[in-house]
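Q: Model the structure of this input:
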Amino acid sequence: MKALGNIFLVGPMGAGKSTIGRLLAAELRLEFKDTDKEIEDRSGVDIPWIFDMEGEEGFRLRESAMLDELSQQDKILLATGGGIVIKPENRKLLASRGQVVYLKTSIDEQVKRTSRDTKRPLLQADNPRAVLTALMAERHPLYEEIADYIIDTDGRSPRSVAIEISRSIAG
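A: Sure thing, here's the model as predicted:
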């Protein structure tokens, strides 16, 4: 049973989930939430610290618990972390508790949008493009599997994407 009015944004790093999510939530009069921000606010530390102390698996456990809690609320717009789709139970929650919008973007666009961001643990590598390419190969089919809508964000303003999503959802 899908919760009435919940919208979940999924997609890779740099797709614009948080930025577009805030605009779309205001447009649709939904409460905006971001899984990463909620984890940071509640734990009192940032995501890179969690990765350093608990590893990716520790972070993914926190992320799954946060998704379960937040997705039970009603009338929220939730921006999720790019890796939330890795766990099958997360995909099941997303697909069953709201409408899922996959914000699709190219590797080139991801590289451009994340190039100066030092808060993404998985990109603290010698070759971020290679990391993003590998992540996309793994995650793209999972995003598509649960998406009710697929919206391309390349070369577009966050506002134009939010308007397209709003129109798509309104039918």
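Q: Please count neighbours and contacts with C-alpha atoms only from this point.
A: Fine.
Q: Specify the next element, helix or strand, located C-terminal of the lengthiest strand in the chain.
A: Taking DSSP state E as the criterion, the chain has its longest strand at strand 99-104. Next along the chain after strand 99-104, taking DSSP states H and E as the criterion, comes helix 107-114.
Q: Would you mind giving the orientation angle of that following helix with respect to strand 99-104?
A: 100 degrees (axes from the mean of the first three to the mean of the last three CA atoms, to 10 degrees).
Q: Give me the contacts around stretch 13-23.
A: Residues outside stretch 13-23 that contact it (CA atoms under 8 Å, 6 or more residues apart in numbering) are 9-11, 32, 34, 77-82, 103-105, 109-111, 113-114, 153, 158-159, 161-162.
Q: Test my guess that Met136 contacts Pro12.
A: Yes - the pair Met136 and Pro12 passes the contact test of CA atoms under 8 Å, sitting 7.2 Å apart.
Q: centroid residue for the chain?
A: Centre of the chain computed as the mean C-alpha position; nearest residue by CA atoms, centre = their mean is Thr80, 2.9 Å away.
Q: if I look at it, how far off is Gly171?
A: 24 Å (CA to CA, to the nearest Å).
Q: Could you do Lys17 as well?
A: Note on Lys17: its distance to Gly171, by CA to CA, is 21 Å.
Q: can you give me the strands for the chain?
A: Going by DSSP E, the chain shows strands at 7-10, 31-34, 76-79, 99-104, 149-152.
Q: got a markdown table for the ones you listed, with distance to Lys87 too?
A: Below are the strands of the chain laid out as a markdown table (distance: least, CA to CA, whole Å):
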| stretch | distance to Lys87 |
| --- | --- |
| strand 7-10 | 13 |
| strand 31-34 | 18 |
| strand 76-79 | 17 |
| strand 99-104 | 16 |
| strand 149-152 | 20 |
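Q: Here is the second sequence; please produce its structure so I can put it next to the first one:
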Amino acid sequence: MIISLIGMPGSGKSTVGRQMARQMGVPFVDSDSEIESRLGEPIRSYFDREGEQPFRDIESSVIAEILQRDSEFVLATGGGAVLREPNRQLLHKHSTVLYLRSTPEELFRRLRHDTQRPLLQVQDPLQKLRELYALRNPLYRRCAHFVLETGRPSVHGLVNMALMQLELAGILDPARVAATVGAEKSA
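A: The predicted structure is shown next:
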């Protein structure tokens, strides 16, 4: 079982993915970290020097390699992973895809001080987020098996919503991970 998380930059893919993996007892894989490991440098510096298309080529290659692994894991993808049709097809075919949907305004509140996301280093980041959302939202929806609204829930709440959705769909055995919505963690 492979669970892939897709969504806009700042939607919580890495944070939620890490927690989901922990609760499911499987490894967490972050495609951006794998890309940086391959590049030997931060994505931002490669992106600034080489441009978006060479970066997207590497991203596609890394996603394809990750999805070939013969193990269970939770994968957090980069926000632009869905821009290429082969990536969408691979993710949809080889994993259960959860789209963490956030509005551009929510994302702006979370990211307004972030200097590490190359596409947001512009004069008007909110407008850029609106443009990215208009382009990407239909792609995320086409790729996803499930859409989770990230609006106000805490990370813990989002993780539990995701796990419950997977349980209700028969993808995740409830005995394997008991959803804990509203429950306190016991020590």
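Q: picking up where we left off before, PyMOL command for the buried members of the contacts of stretch 13-23 of structure 1?
A: A single PyMOL command is used to select the members of the contacts of stretch 13-23 of structure 1 judged buried by 16 or more other CA atoms under 10 Å:
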select buried, resi 9+10+11+32+34+77+78+79+80+81+82+103+104+105+109+110+111+114+153+158+159+161+162
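Q: Contact partners for the residue mapped onto Ala144 of structure 2 from structure 1?
A: Ala144 of structure 2 maps onto Ala147 in structure 1, with residues paired by TM-score structural alignment. Counting by CA under 8 Å, 6+ apart, Ala147 of structure 1 touches Ala95, Gln99, Val100, Val101, Tyr102.
Q: and which of those is nearest to Leu123 of structure 1?
A: Tyr102 (21.0 Å; CA to CA).
Q: Now do the contacts for that closest one.
A: Leu9, Val10, Gly11, Tyr143, Glu144, Ala147, Asp148, Tyr149, Ile150, Ile151.
Q: which residue lines up with it in structure 2?
A: Checking TM-score structural alignment: Tyr102 of structure 1 goes with Tyr99.
Q: Mean deviation, the lengthiest helix in structure 2 versus structure 1?
A: What stands out as the longest helix in structure 2, according to DSSP state H, is helix 125-143. Mean deviation of helix 125-143 of structure 2 relative to structure 1 after superposition (mean CA distance after the TM-score superposition for structure 1): 0.6 Å.
Q: ok and that helix relative to strand 2-6, angle-wise?
A: Using the same axes, to 10 degrees: helix 125-143 of structure 2 against strand 2-6 is 150 degrees.
Q: Point out the other helices and strands that helix 125-143 of structure 2 packs with.
A: Applying 3 or more CA pairs under 8 Å, 6 or more residues apart in numbering; DSSP states H and E, one finds that helix 125-143 of structure 2 contacts helix 85-94, strand 96-101, helix 104-111.
Q: which residue in structure 2 lines up with Asn90 of structure 1?
A: Looks like Asn90 of structure 1 aligns to Asn87 there (TM-score structural alignment).
Q: Also Lys75 of structure 1?
A: Lys75 of structure 1 maps onto Glu72 in structure 2, by TM-score structural alignment.
Q: what residues are up against its match?
A: Met1, Ile2, Val26, Pro27.
Q: Starting from Phe28 of structure 2, give me the distance back to the second one.
A: The one in question is Ile2 of structure 2. 10 Å.
Q: Now the common contact residues for these two.
A: Phe73, Val74, Leu75.
Q: these two touch, right, the second one and Gly25?
A: No - between Val74 of structure 2 and Gly25 no contact is recorded; they are 9.9 Å apart, counting by CA under 8 Å.
Q: hang on, the earlier thing: between Lys17 and Gly171 of structure 1, point out the one with more neighbours.
A: Shown here are Lys17 of structure 1 and Gly171; by other CA atoms under 10 Å, Lys17 has more neighbours (27 against 6).
Q: what do we get in structure 2 for the more buried one?
A: Under TM-score structural alignment, Lys17 of structure 1 pairs with Lys13 in structure 2.
Q: Quickly note the distance from that match to Ser31 of structure 2.
A: Taken as CA to CA, the span from Lys13 of structure 2 to Ser31 of structure 2 is 11 Å.
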